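Asks: Sharing a model prediction with you, sequence too.
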Amino acid sequence: MTPRTIAAYGAPGLVLAALALTFYVFLPKYYADVVGIDLTVLGVVVLLSRVWDAVIDPAIGALSDRTRSRWGRRRPWMAFGAIPLAGTFMLLVVLPHIERPLLEGLYLGALTFLFFLFWTMVTVPYEALGAELSFVYDERTRLLGVREGAILAGTLLAALIPIAVGLGVDLPAGAAGERQRYWLIGLTYAVLVMLLVGVCLLFVRERTWAESQRPKAFFRNLKTIWGNGPFRIVLAAYATSALGVSVAATMILFYVEHVLGSRAGPVFLAIYLGIGTATVPVWIYLARRLEKRRAWLLALGVNTGAFVWAIFLGRGDAVLFSVIVLCSALGLGGVMALPPSMQADVIDYDEWKTGARREGEYIGFWSIIKKLAAALSAGLAFPILDLSGYAPGAVEQVPTAIWTLRLLYVGTPSVCNLIAMAIAWRYPISRGMHEGIRREIDLRMAAGEPLALR
């Protein structure tokens, strides 16, 4: 694959990650402290909208598998989803305060439902496209590693944008200034969504598929997906780790402000993501040397072994936390970059068993896990924090709220990653096994309709 194709494919990951981080990390605090939405209402809205999002993921994935058009089966979905995705995100960041909590919750819920519908129309076909662009074991890791590197860079961008937006602009003080700041953030991301998705659509070509490789009845396929043993292993490990990561992402600003007594949450997040992004090429190299499973286990171990010590920190320990963030970030690139390549390998395993290419269906189920993890992180963490006595907007929090923040932010991801490592240890697809699978698939295809690039 050419560097231009790899870069063009990775480009949308930058802005899609920025949207996701803004929604899960910055908007909840903005809604609670500036807009004035009740924490429990916020948690319920996020949970219900993400359950809806999870329901439509496999449906859109399956529909994209079965789409026939002159532009391929993934790009039409991305094209039709990008503009309304940008529009609904703008509406989310200019959310008005409504005096009646029920109406406010319904309005936020409706917008969130639409946002995730268009999000899925873009992201599920986009991720499915990556799994089918290359069948080469190490080239696939490089391609998807670049995408995950772009996602980390986009997350870093989202951490820095709230700091940068408004510099040189005379924004009003207080809530009015924050509202104008988020309007500028929303406009920036809306433009980037349309621009970077457009770059991918323009420069990345799709494969055409033999009719025998197209999946047939969706519901009959569910049994064979779940019967894919390597997929179950990597999905379970990833899901467990993703739950912990989502809880930490949701709680980081609360932890830094109320446990450490610092306002530097975006700075810590920028350090973490910057180092994680920079180490992605190192983890791609290690995956080539150690193979993917061993490299992923090593990344999880480095990430968790450093991060767990943050549970002992308190007010005034910002410098120590910086050291922990730096060390933990050394494993982040591998934690993020390697699972998508392992996921693509299990899709090849499925083709070897069934003869069909079903990236959309597999990505749909993969996305369910990512989104349910994010939904649970908000739907459970916020009510737990509310029950602990957390007072929104207050400078000082009660001790039970402080310890709850420690356990949510540090304890949850540490335990989840340890469980994920135990599960991932059993992942069976090595380089040799994958190369054997691809050889047999290619021999079968040699007797039938060949693959070509559109």
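Replies: Thanks, I have it. Predicted model only: the values in this text are computed from it and were never measured.
Asks: okay, CA-based contacts and neighbour counts for the rest of this
Replies: Fine.
Asks: can you give me the helices in the stretch 351-454 of the chain?
Replies: Remark: helices assigned in the stretch 351-454 of the chain by DSSP state H, counting those that start in this stretch are 359-387, 399-406, 412-424, 431-446.
Asks: for the first one, packing partners?
Replies: Translated: helix 359-387. helix 39-65, helix 101-133, helix 229-258, helix 399-406 (3 or more CA pairs under 8 Å, 6 or more residues apart in numbering; DSSP states H and E).
Asks: for that helix, which positions count as buried?
Replies: 359-379, 381-386 (16 or more other CA atoms under 10 Å).
Asks: any chance of the helices of the stretch 351-454 of the chain in CSV, plus distance to Gly149?
Replies: Listed next are these as CSV, based on distance: least, CA to CA, whole Å:
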stretch, distance to Gly149
helix 359-387, 17
helix 399-406, 28
helix 412-424, 20
helix 431-446, 22
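Asks: Reformat the helices and strands packed on helix 359-387 as a markdown table; add mean neighbour count and distance to Arg426.
Replies: Shown next, in a markdown table, are the helices and strands packed on helix 359-387 (neighbours: other CA atoms under 10 Å; distance: least, CA to CA, whole Å):
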| stretch | mean neighbour count | distance to Arg426 |
| --- | --- | --- |
| helix 39-65 | 22 | 26 |
| helix 101-133 | 21 | 22 |
| helix 229-258 | 23 | 7 |
| helix 399-406 | 20 | 31 |
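Asks: and the comparison structure, right after this:
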Amino acid sequence: MQQGKLLTYTKSERNVYLVSMAGQNIIYNIIGAALAYYFQFVILIPALIVGVIMSVARVWDAINDFMMGTIVDKTRSKWGKCRPFLIYVPIPIMIITILAFTSFGFYGGSIGMNILIVAWASIMYILWGMIYTIGDIPLWGVTALMTENSHDRNKLLSFARIAGGVGGGVTMLAIVPLSLAFGEKLTASLGISAANGERWGFFLGALLFAIIGTAMFQLCGFKIKERVVSSEKKPSLKENFITMKNNKPFMQIMLSGILGSPKMLIALAAMPLINYYFATKDPIMSFVYMVVLGGGMFLGNFTGMGIAPAMMKKFKKKDIYNISNLASALPFAAIFIIYLLTPRGLLATSIPLIVLFSILFMINGFFSGLVTVLQSSMIADCIDYEEHKTGNRPDGIFFAGQTFLAKLTTGIATILAAIAYAAVGFSDAAVEDLNAYIANLGPNDLLPRDMPIYDNFMMILFLIVSLPPAIGCLLSVIPTWKYALDDDLHKRIVSELNERRHKADDIKIEAETNDLLVTSESSKEENAEKE
């Protein structure tokens, strides 16, 4: 092998990987964007119970993610470390995703029915998290195995975040409005209640998006190739925990992500905010507001993710990460201040204010996009750092840390949202009454956002998407302010690692060549003796 020539992925592999990443994020956002809404606002499970279900699931995922990361790091097959999981897991994820939106009725009837609904919701959500992890960790971990070139890896991670953002963004924008539209059609055509129509509408919405997402996700396992060969050492779960604990930059990233958990509230509360304040559960208006407000955030997000590789060439990763987090706090805080200063209900009808909100969300999205790519890139750097230090390459367990962060931060944000909703009484019976009022709105009736009786509900929705995320942005820079892995040090590490790998390959090739020569000489001698 020629010294200095780095193995990397083809354009075809890159494109297939990005399609699969988009598909996987479609599936993730069926759950991330719609399931909590479905539990609390459709089948009316109380907010605190929803929070407990999701928080307990995240505690289990904390264990499950790292167990799965260890399994990936132990895996050696003809397909590699990650591909076997990417081949076999998408279909089971699709099935569990659909089952999560299968309910037996509405919470609030008999005690037995309530127990059944909560038990089913809990089992499906926990099971979904377990199965999803089996596909998620290998999908991210394989990026470190597809190329030896750190710049190509950073580009792939950036494109992956964009592809995931597109898949997830389309799902976030469309799944709730589309499910509401399905519900209205079913209510009108079958003569069922609006509540039952909405429940079945969400089932159909989940079914449609799950099939599309799975078809895309499935491609990756069959079409990509792993090029970076891992060491033969197969670490135990205990050894992996010790590895993570002793890798200072990795622990700094993990702690930063955990402290930034309140930032996830923007994703959790966006649907209720748009549907109850802006759109009053009208499917068309819900989609319009999602495009205007959510579209601003996604546009900023994609822009940030798209320019992240170029920025990483010019500036230190640590500086981009920290400054982006700090800068995000200002527009988050501005959202709540504007709400407090604006007369009741005006934010939904004032075009200048809606445009201003879209711009604020766009700014947040831009910095969030940078942080998202930087987090993945810095975790990949930590893998190189660990391989250089110990000879062990912990792709699975370190990218398990990334999936762990995504789930844990969502769990923490969910319980925070549940506490906030419960504090103002925006839960179960109150939601049922509000839904019934909206379903029976006449042309001359006041909208909920214009009624003083619902002021606390509307206030809490705006508060959740603004002040806690702003605080999370500030907290997240504390661990990484003095980040332990400098960019210059990482460049030296990558250079030395590639030299080691290529020397090892050259030695292996030389040994194989010598064996062939010895075998050839032996054959010649045997033939000579026979003659």
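Replies: Thanks, I have the structure now. This one's a predicted model, so the numbers in the text were calculated from it and none came from an experiment.
Asks: Quick TM-score on the pair, please.
Replies: With the length set by TM-score structural alignment, normalised by the length of structure 1, the two chains reach a TM-score of 0.90; 450 aligned residues with a CA RMSD of 2.7 Å.
Asks: coming back round to it: what about the helices and strands packed on helix 359-387 of structure 1, which gets the closest to Tyr285 of structure 1?
Replies: helix 101-133 (19.4 Å; CA to CA).
Asks: Report the angle between that closest one and helix 359-387.
Replies: 140 degrees (axes from the mean of the first three to the mean of the last three CA atoms, to 10 degrees).
Asks: Would you quantify the distance from the counterpart of Glu127 of structure 1 in structure 2 to Leu157 of structure 2?
Replies: Aligned by TM-score structural alignment, Glu127 of structure 1 pairs with Trp140 of structure 2. Going from Trp140 of structure 2 to Leu157 of structure 2 by CA to CA, to the nearest Å gives 8 Å.
Asks: Please apply the same query to Ile419 of structure 2.
Replies: 35 Å.
Asks: Kindly report the same for Ile379 of structure 2.
Replies: Counting by CA to CA - Ile379 of structure 2 and Leu157 of structure 2 are separated by 11 Å.
Asks: ok, the two, which is more surrounded?
Replies: Leu157 (26 against 21; other CA atoms under 10 Å).
Asks: Could you find the counterpart of the more buried one in structure 1?
Replies: Under TM-score structural alignment, Leu157 of structure 2 pairs with Leu144 in structure 1.
Asks: wait, its match sits on Met336?
Replies: No - contact criterion CA atoms under 8 Å: Leu144 of structure 1 and Met336 do not qualify, at 10.0 Å.
Asks: Tell me the spacing between the closest residue to the match of Glu127 of structure 1 other than its chain neighbours and Thr70 of structure 2.
Replies: Distances taken as CA to CA, 6 or more residues apart in numbering place Phe399 nearest to Trp140 of structure 2, at 6.4 Å, with adjacent residues excluded. Phe399 of structure 2 sits 10 Å away from Thr70 of structure 2, going by CA to CA.
Asks: Same check on Tyr125 of structure 2?
Replies: 23 Å.
Asks: isn't Cys382 of structure 2 right up against Gln252?
Replies: No - in this structure Cys382 of structure 2 lies outside contact range of Gln252 using CA under 8 Å: 10.5 Å.
Asks: In structure 1, what stretch matches stretch 512-522 of structure 2?
Replies: Counting by TM-score structural alignment, stretch 512-522 of structure 2 has no counterpart in structure 1.
Asks: Any idea how many residues pack against the counterpart of Leu156 of structure 1 in structure 2?
Replies: By TM-score structural alignment, Leu156 of structure 1 lines up with Gly169 in structure 2. When neighbours are counted by other CA under 10 Å, Gly169 of structure 2 registers 26.
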